[in-house]
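Asks: sequence plus the predicted model coming up.
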Amino acid sequence: MASPTADTKSSIRSVKYRDSHQVYDVVFGSTTIKTLVTRKPEIVDSWVGCMRSRDDNINIIGLDIEWRCKSLTGDHTRPSTLQFCTVQRSPGTKYFSLDEGGGNGYKCLVFQFKDCDKVPQSIVNYLGSKSCVFVSERMTYIKDKLEEHYKLDVAYPIDINQFIKVRKPEKPTNVRNSDWDKSYLDPTQVRYACLDALMSYEEASRFISTNKGPRKVNHRLSLDGMTQYLFGVTDPEIAMEEENKEEEEEEEEEEEEDDFDVIVSDEVEDGDYDMVEEDEDFDMISHQDVYEFEYPPLK
């Protein structure tokens, strides 16, 4: 997906409309996000099952919620919807049959909590999976609300604002303060909810692409270590691997410093040796200005 610009436009088109679920194509610039809206657990189970990685890869998922404000003062009630946005791209992956087209690409689920006596177990497992990293610009708030109202826990969360400076415009208040508890969401609400989760996904995936390699990391240890490094999620095996690696790097640095002292103490003529200065390792935690961009307003 290309970086958003001031000219980036969004639109929405209804693909399928059923009592149990609705499917939309949300278009943002040149990107189409196949978006499923439902409150039916069996449909959620099917969607989550198709999005789960079939191999040892780690998936990045944009996460967000919407709620209905009690008043214009911003008093919040419980979350009305839960949104996931990710990219389905694994070869041989079983495609979700209800999205009228399937295939690889951007996928979004908007789950409605309305009339939900119990949160589908597939969502519980999805949020708790070690193969999924969930990202949002307001992760602390989302985690608190999901825990408070639905006893849901996010195992591997990222608050992307800790690592990227993002200047985002004000969202349309008429949509933000609309009735998110109604049985059938309006297309404008669906687009709003989808783009919320999409932006979180794009921020994180572009950040990881810039500083840590491709969006989808092919080695579990690599991203498990990163999640621990970023979010303080401690896995004993990963912690031990990281500790041993750090000790080895420190020993290598000490040896290099010793070798350098020997070289510079000798009398040498120009051209006898070349000294190449190594780049400093990128420090993701302390470096706060790695990436900055601005999203256009939602029309």
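Replies: Yep, it's here.
Asks: when you work out contacts or count neighbours from here on, use the C-alpha atoms and nothing else.
Replies: Fine.
Asks: how about stretch 65-72: buried residues?
Replies: Neighbour counts over stretch 65-72 (16 or more other C-alpha atoms under 10 Å) mark 65-69 as buried.
Asks: widest-spaced pair of those residues?
Replies: For the buried residues of stretch 65-72, with distances taken as C-alpha to C-alpha, the pair at the greatest spread is I65 and C69 (12.7 Å).
Asks: would CSV of the buried residues of stretch 65-72 with distance to V15 and secondary structure be doable?
Replies: Compiled in CSV, the buried residues of stretch 65-72 are given as follows (distance: C-alpha to C-alpha, whole Å; DSSP: H, G, I helix; E, B strand; the rest coil):
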residue, distance to V15, secondary structure
I65, 23, strand
E66, 23, strand
W67, 25, strand
R68, 26, strand
C69, 30, strand
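Asks: Three-state assignment for K171, please.
Replies: The three-state label given to K171 by DSSP: H, G, I helix; E, B strand; the rest coil is coil.
Asks: out of the buried residues of stretch 65-72, who's nearest K165?
Replies: So of the buried residues of stretch 65-72, ranked by how close each gets to K165 (C-alpha to C-alpha), first place is I65, at 21.1 Å.
Asks: wait, the closest one sits on I142?
Replies: Yes: shown here, I65 and I142 form a contact pair, counting by C-alpha atoms under 8 Å, at 6.9 Å.
Asks: what about N59, how many residues nearby?
Replies: 22 (other C-alpha atoms under 10 Å).
Asks: measure it to F111 for me?
Replies: 19 Å (C-alpha to C-alpha, to the nearest Å).
Asks: count of neighbours near K151?
Replies: Neighbour tally, K151, other C-alpha under 10 Å: 12.
Asks: where along the stretch 51-200 of the chain do the strands fall?
Replies: Ranges of strands in the stretch 51-200 of the chain, per DSSP state E, counting those that start in this stretch, are 59-69, 76-88, 105-112, 132-136, 157-159, 165-167.
Asks: next up, a structure to set beside the first:
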Amino acid sequence: MAGAVRNGNAAMSSSTSSVDDSTNGEIQYHTDGTSFQVVDTKTETHHTFNVGYNDDIIRTTVTPEASIVDEWIEDLYASIEEFPEEGLVVGLDIEWVRLQETSQRNKIDVLQLCFDKQCLIFQFFGCDKVSEKLGNFLSDSRIVFVGSGIDKDARKLFVDYDLFVARSEDLGPLADYKLGRKNLYKKNLKVLVEEVLGEKLPKYGAITLSRWDIGDKYDKGHLRKEQVMHACLDAYASFRVGMDLIHRPDPSKREFSYSNKDFKKLPQETNQGTKATNQGQGARDASSQGQGARDAS
């Protein structure tokens, strides 16, 4: 997740480039192991790109249109023959702009969702309406949404747009649990990718703090190339890390145990706290029933 710092009409600048129609079909390779290809930027309702990360190509749809969001969700459901008992893993992230004068956060500007090698980037700014099907998708308890700091993202989605995420797993605490560690629960996504996958997630510096609410003002508000890549890779990396961790076996009781005193404080036992009992517990509950690793995709 990210928040751009905006001071009045001035925004932090960065050396970014808009997407050029002339590059359609041409694959642009980068030294950090990523690549970028314009598939279609002439459609009024959405733009399509191929974002490369190591050996993977993620088909990325960028849109402010509810109808395109509906199509993406319908295609995802159609591709699932049977929902895994541990939940269908989907990466989730958000982007927004924060006002510097008051430190008040604006509403979410961009929502990223990723399943397998399909990524959706939905632009709340400029959208015709918020898709009802998107709300149903996020509240589907058969799906476990994963991300770094996802509980805060889910709360902001609810506050800003009344979108309820029914089931989520925060990757930091989940990594601690599955890896038998106690030092990852507050780490960012870049660190988690290195620790869990042994890979490096590229970062685009100031692009994280860019204006997600207007995109490229010289290109009719469409997101810049670097914004598309950053948004896509954060959601895709969340999906990859989540898949790896959720399908790992639970640690043995000798490796990971609570004292009786600590156990009594768990939210699901005391009904204390604001976090729903099915959030942050989906993977642990399912895997404790002896389920083996399954490929959600």
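Replies: Nice, I can see it. Since the model is a prediction, treat every value here as computed from it, not as a measurement.
Asks: got the strands of the stretch 51-200 of structure 1 as TSV, with distance to H149 of structure 1 columns?
Replies: What follows is the strands of the stretch 51-200 of structure 1, written out as TSV (distance: least, C-alpha to C-alpha, whole Å):
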stretch	distance to H149 of structure 1
strand 59-69	12
strand 76-88	6
strand 105-112	14
strand 132-136	19
strand 157-159	18
strand 165-167	29
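Asks: to V48 of structure 1, which of the ones you listed lies closest?
Replies: strand 105-112 (8.8 Å).
Asks: quick one: that closest one to chain centroid distance?
Replies: 13 Å (C-alpha atoms, centre = their mean, to the nearest Å).
Asks: how about it: buried residues?
Replies: Those would be 106-112, for strand 105-112 of structure 1 by 16+ other C-alpha under 10 Å.
Asks: cool, stretch 112-127 of structure 1 as well?
Replies: For stretch 112-127 of structure 1, using 16+ other C-alpha under 10 Å, the buried residues are 112-114, 120, 122-123, 126-127.
Asks: present these as a markdown table; the columns should include distance to H76 of structure 1.
Replies: Shown next, in a markdown table, are the buried residues of stretch 112-127 of structure 1 (distance: C-alpha to C-alpha, whole Å):
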| residue | distance to H76 of structure 1 |
| --- | --- |
| Q112 | 17 |
| F113 | 15 |
| K114 | 16 |
| P120 | 24 |
| S122 | 26 |
| I123 | 23 |
| Y126 | 26 |
| L127 | 23 |
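Asks: quick one: which of the buried residues of stretch 65-72 of structure 1 is nearest F260 of structure 1?
Replies: I65 (55.0 Å).
Asks: list the contacts of the nearest residue to the closest one once chain neighbours are set aside.
Replies: Excluding its sequence neighbours, the residue lying closest to I65 of structure 1 (C-alpha to C-alpha, 6 or more residues apart in numbering) is L82, at 4.6 Å. Each residue near L82 of structure 1 by C-alpha atoms under 8 Å, 6 or more residues apart in numbering is listed here: 63-66, 109-113.
Asks: and L82 of structure 1? What does it align with in structure 2?
Replies: Structural correspondence for L82 of structure 1 with respect to structure 2 (TM-score structural alignment): L111.
Asks: distance of that match relative to V62 of structure 2?
Replies: From L111 of structure 2 to V62 of structure 2 the distance is 10 Å (C-alpha to C-alpha).
Asks: what do these two both touch?
Replies: Joint contacts of L111 of structure 2 and V62 (C-alpha under 8 Å, 6+ apart) are 120-123.
Asks: against P267 of structure 2, how distant is G91 of structure 2?
Replies: From G91 of structure 2 to P267 of structure 2 the distance is 24 Å (C-alpha to C-alpha).
Asks: higher neighbour count, the two?
Replies: Shown here are G91 of structure 2 and P267; by other C-alpha under 10 Å, G91 has more neighbours (29 against 14).
Asks: that one -> structure 1?
Replies: By TM-score structural alignment, G91 of structure 2 lines up with G62.
Asks: ok, the residue lying closest to its match once chain neighbours are set aside - contacts?
Replies: With sequence-adjacent residues excluded and distances taken as C-alpha to C-alpha, 6+ apart, G62 of structure 1 is closest to Y201, at 4.1 Å. By C-alpha under 8 Å, 6+ apart, the contact list for Y201 of structure 1 reads 60-63, 85-86, 135-136.
Asks: ok, H76 of structure 1 next?
Replies: For H76 of structure 1, the contacting residues are 67-70, by C-alpha under 8 Å, 6+ apart.
Asks: out of those residues, what pair is the most spread apart?
Replies: That would be W67 and K70, which, of those, are the farthest apart (C-alpha to C-alpha) at 9.3 Å.
Asks: longest helix of structure 2?
Replies: Counting by DSSP state H, the longest helix found in structure 2 is helix 225-246.
Asks: and it, which stretch of structure 1?
Replies: Under TM-score structural alignment, the match for helix 225-246 of structure 2 is residues 187-208.
Asks: overlap in contacts of W67 and K70 of structure 1?
Replies: Joint contacts of W67 of structure 1 and K70 (C-alpha under 8 Å, 6+ apart) are 76-77.
Asks: report the buried residues of stretch 137-156 of structure 1.
Replies: Neighbour count says stretch 137-156 of structure 1 has 137-139, 142-143, 145-146, 152-156 buried, by 16+ other C-alpha under 10 Å.
Asks: can I get the residues you listed in a markdown table including distance to F28 of structure 1?
Replies: Formatted as a markdown table, the buried residues of stretch 137-156 of structure 1 follow (distance: C-alpha to C-alpha, whole Å):
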| residue | distance to F28 of structure 1 |
| --- | --- |
| E137 | 19 |
| R138 | 22 |
| M139 | 23 |
| I142 | 24 |
| K143 | 27 |
| K145 | 28 |
| L146 | 28 |
| L152 | 30 |
| D153 | 30 |
| V154 | 28 |
| A155 | 29 |
| Y156 | 27 |
